[in-house]
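S.K.: Quick one, fold the following:
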Amino acid sequence: MEVGFVGLGVMGMAIARRLQAGGVSLRVWNRTTGKCSPLQDGGALVCTTPAEVAAGAHLVFMCLLDDAATERVVFSQNGIAATASESTIVVDHSSIGPDATRELAARLAARSGAAWLDAPVSGGTPAAERGGLTVMVGGEPVAFERALPLMKHYARNVNLMGPTGSGQVTKLCNQILVANALASISEALRLAVDGGIEAARLPQALQGGWADSTLLQLFVPRMLEPPAQSLGASSTMLKDLDNVQAFAAARDVPVPLTAITAQLFRILEYQGRGQVEPSELFRVFDRA
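M.R.: Next up is the predicted model:
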């Protein structure tokens, strides 16, 4: 069975390479064709349009930047919808708004009968490369069961959370927890540095206590010593936090801590540093 993959950014490429390493035959497309080369070298067919990808694949995976990019790839003249059919399942690993997901899925179903699984991921590129991603999925159980064996090539924890849009709602909850934790860690680490203790030992000192977490252990070293390999752009986190606030506001749900944290990430964007990884949030607390 040939599988389609559209969107070969850092995360998309890591997922696609895991699929290919698992023996999955791929049809791929990316806006910048040159990014397809590593997969082409491994035997993937490089397509000229998303429509060509979908024409030869019953499952089409996407990993795109935002709502606009997703709509364009699916519904442009040469988009996935042009050749999708009732047997097509679109698995969208993009992190976009739940309401946008539901609208796009309904449009695709009305036009072609294709199923849509919203399946945003968590864990970062390193987790994808070792097959350890967490995937939170929304959609129909039948489509989920068909896609699950493929997702297991790159994910350790995959859960169907409910109907279409449920995966994106779960991802918003994830981002609330991650972003606010990073803000708290940044604040605590600044106090440690200026308070005169050996800040690098903070993860060791707190290990096993209530303040311990995966994020604490991972990000304190990255905050103190900028890493060689980025885990992703801060601008992506800001996009997700903006989606949190819009989705919450539409339902009269207060998210005050997230609103403050979003402004900290917006400072990085304002400073022209939106492409730095989220550990750079610590630098917002630097003295002038």
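S.K.: Please make it C-alpha for all contacts and neighbour counts, starting now.
M.R.: Will do.
S.K.: part of a helix, is T70?
M.R.: Yes: T70 sits within a helix when classified using DSSP: H, G, I helix; E, B strand; the rest coil.
S.K.: wait, doesn't it sit right on S76?
M.R.: No: counting by Cα atoms under 8 Å, T70 stays clear of S76, with 9.9 Å between them.
S.K.: okay, the two: which has more neighbours?
M.R.: T70 (24 against 14; other Cα atoms under 10 Å).
S.K.: residues of stretch 268-287 that come out buried?
M.R.: L268, E269, R273, G274, V276, E277, P278, S279, E280, L281, F282, V284 (16 or more other Cα atoms under 10 Å).
S.K.: Could you pull up the residues touching the last one?
M.R.: What it means is V284. L264, I267, L268 (Cα atoms under 8 Å, 6 or more residues apart in numbering).
S.K.: if I look at the first one, how far off is E129?
M.R.: This points to L264. For L264, the distance to E129 equals 30 Å [Cα to Cα, to the nearest Å].
S.K.: To compare against the first, here's the next sequence to fold:
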Amino acid sequence: MATALYLLNSYGDVDTAHRLLSGAIALQPEPYDPADAAVLEAARYKAGQAPVGTVLSQRGRDGEQGVDRDIVLTMVTASAALEAVTTGPGGVLTSPHTTPGVLIDTSTVSPQVSALIRNKAADHGTDFLAATVSGNPKVINAGKLTVAVSGSPEVFSRVEPLLAVLGRGVTYVGEGEAARLVKIAHNVFLGVVTQSLAEITVLAEKGGVSRAAFLEFLNDSVMGSAFTRYKSPALVNLDFTPTFTMPLLRKDLDLGLAAGRELQVPMPLAAATAQLVAGAIGAGHVEEDFASLILGQARSSGVTLEPQSVPVDDDLSFQN
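M.R.: Down below sits the predicted model:
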């Protein structure tokens, strides 16, 4: 089973590639020759531009990179990027001679674009699964990624062992584009929870409780979660090295609000959060992690935050 993996944008780091590919390669029934592995390289994608890098696990049997592959995983950050790497020039669905047996996309994109790619894949005889994930590269490297998959249940059964190596949980959620809605709902919740966490942390700070002490208590309580724990270091020490940026969060909130309009589901909390994220982007918080929502909350609360420079456990120690 030859496997190729595209890693673009925020997922385009070599450590993440090694983590994903090591599991995929281990499933190959034939002996794996490291000399056949393509050189891993970080890849970046900018809106409106062609991808400038590709990460592939193995050369095809004719010696050309990425040819004659059975399974391809794509992991990009926007609908336009997914179209570019699949149906755009040089995309995996454009070869007149060879196309993947199965295309698995792990990106957060609209159900409409996902359906378009699914139809294009079917035209080429390629099975398509939407396999959206919960977790950034640090979560991937800790072995804690979770996956929601939709598409043909028969195809899912065939590739489930491959998906299982990506992290700690794989859930089949239905046919078609169901996984897209699951991930969109997940990321709406991500935004709303982060804003709520910023509000209560600033409330505690203004009332005289250190952020470190408040979050330690919260994380040990029934309200604590894996998410509140791994975001605590950023909120305490104001280190906003990006894992997920404001523009990406805004994109996902917009997708969620669009789904709400289509399905006639009111989403007032999501709408309010989207406005706050838009304000943060307008204030220049574009390259920082979305945890920097706490800065806007502090400004509007008359609070000046300072890094507390204390060790905070993020609960993401590496696990095999």
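S.K.: Mind checking the TM-score on these two?
M.R.: After superposition, the two chains reach a TM-score (TM-score structural alignment, normalised by the length of the first structure) of 0.85; 276 aligned residues with a Cα RMSD of 2.7 Å.
S.K.: hmm, back to that, in TSV: the buried residues of stretch 268-287 of the first structure, plus distance to S87 of the first structure and secondary structure.
M.R.: Output for those, formatted as TSV (distance: Cα to Cα, whole Å; DSSP: H, G, I helix; E, B strand; the rest coil):
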residue	distance to S87 of the first structure	secondary structure
L268	44	helix
E269	42	helix
R273	43	coil
G274	40	coil
V276	40	coil
E277	39	coil
P278	39	helix
S279	42	helix
E280	44	helix
L281	44	helix
F282	48	helix
V284	49	helix
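S.K.: I'd like a version of those residues in TSV, one that adds distance to N180 of the first structure as further columns.
M.R.: What follows is those, written out as TSV (distance: Cα to Cα, whole Å):
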residue	distance to N180 of the first structure
L268	15
E269	17
R273	19
G274	17
V276	18
E277	15
P278	11
S279	12
E280	14
L281	11
F282	12
V284	14
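S.K.: picking that back up, so which of the contacts of V284 of the first structure comes closest to E2 of the first structure?
M.R.: Nearest to E2 of the first structure out of the contacts of V284 of the first structure is L268 (Cα to Cα; 41.4 Å).
S.K.: mind listing the strands for the second structure?
M.R.: Using DSSP state E, the strands of the second structure run over 3-7, 71-75, 102-105, 127-134, 146-150, 169-174.
S.K.: just so I know, which of those strands lies nearest L253 of the second structure?
M.R.: That would be strand 127-134 among the strands of the second structure, by Cα to Cα, at 15.5 Å.
S.K.: which strands and helices sit next to the closest one?
M.R.: strand 102-105, helix 111-123, strand 146-150, helix 153-164, helix 178-206 (3 or more Cα pairs under 8 Å, 6 or more residues apart in numbering; DSSP states H and E).
S.K.: Mean neighbour count and distance to S225 of the second structure for the strands of the second structure - can I get that in CSV?
M.R.: Output for these, formatted as CSV (neighbours: other Cα atoms under 10 Å; distance: least, Cα to Cα, whole Å):
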stretch, mean neighbour count, distance to S225 of the second structure
strand 3-7, 25, 28
strand 71-75, 23, 26
strand 102-105, 24, 27
strand 127-134, 26, 14
strand 146-150, 24, 15
strand 169-174, 17, 17
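S.K.: Compare these and report which one is nearest to R250 of the second structure.
M.R.: When these are ranked by proximity to R250 of the second structure (Cα to Cα), strand 127-134 comes first, at 16.8 Å.
S.K.: how about stretch 203-219 of the second structure: buried residues?
M.R.: Result for stretch 203-219 of the second structure [16+ other Cα under 10 Å]: buried residues L203, E205, K206, S210, R211, A212, F214, L215, E216, L218, N219.
S.K.: how far does it stretch from start to finish?
M.R.: End-to-end for stretch 203-219 of the second structure, by Cα to Cα: 16 Å.
S.K.: swap in stretch 100-120 of the second structure?
M.R.: Start-to-end, stretch 100-120 of the second structure (Cα to Cα) is 12 Å.
S.K.: Give me the aligned partner of R146 of the first structure over in the second structure.
M.R.: Matched by TM-score structural alignment, R146 of the first structure corresponds to R158 in the second structure.
S.K.: Tell me how far its match lies from L129 of the second structure.
M.R.: R158 of the second structure is 11 Å from L129 of the second structure, by Cα to Cα.
S.K.: again, but for L249 of the second structure
M.R.: From L249 of the second structure to L129 of the second structure the distance is 23 Å (Cα to Cα).
S.K.: for P268 of the second structure, same thing?
M.R.: From P268 of the second structure to L129 of the second structure the distance is 32 Å (Cα to Cα).
S.K.: With S110 of the second structure instead?
M.R.: Counting by Cα to Cα - S110 of the second structure and L129 of the second structure are separated by 14 Å.
S.K.: swap in L116 of the second structure?
M.R.: 13 Å.
S.K.: One more: G207 of the second structure?
M.R.: Going from G207 of the second structure to L129 of the second structure by Cα to Cα gives 49 Å.
S.K.: S114 of the second structure now?
M.R.: Noted for S114 of the second structure: a distance of 9 Å to L129 of the second structure, by Cα to Cα.
S.K.: Check R229 of the second structure too.
M.R.: In terms of Cα to Cα, R229 of the second structure sits 31 Å off from L129 of the second structure.
S.K.: The aligned residue in the first structure for T146 of the second structure: what's it in contact with?
M.R.: Under the alignment (TM-score structural alignment), T146 of the second structure maps onto T134 of the first structure. Contacts for T134 of the first structure (Cα under 8 Å, 6+ apart) come out as V121, S122, G123, A155, R156, N157, V158.
S.K.: closest to L19 of the first structure among those?
M.R.: The closest of those, once distances to L19 of the first structure are taken by Cα to Cα, is A155, at 10.6 Å.
S.K.: mind checking what that closest one lines up with in the second structure?
M.R.: Matched by TM-score structural alignment, A155 of the first structure corresponds to G167 in the second structure.
S.K.: likewise P278 of the first structure?
M.R.: So, by TM-score structural alignment, P278 of the first structure is matched to F290.
S.K.: quick one: that match from V236 of the second structure, how far?
M.R.: From F290 of the second structure to V236 of the second structure the distance is 14 Å (Cα to Cα).
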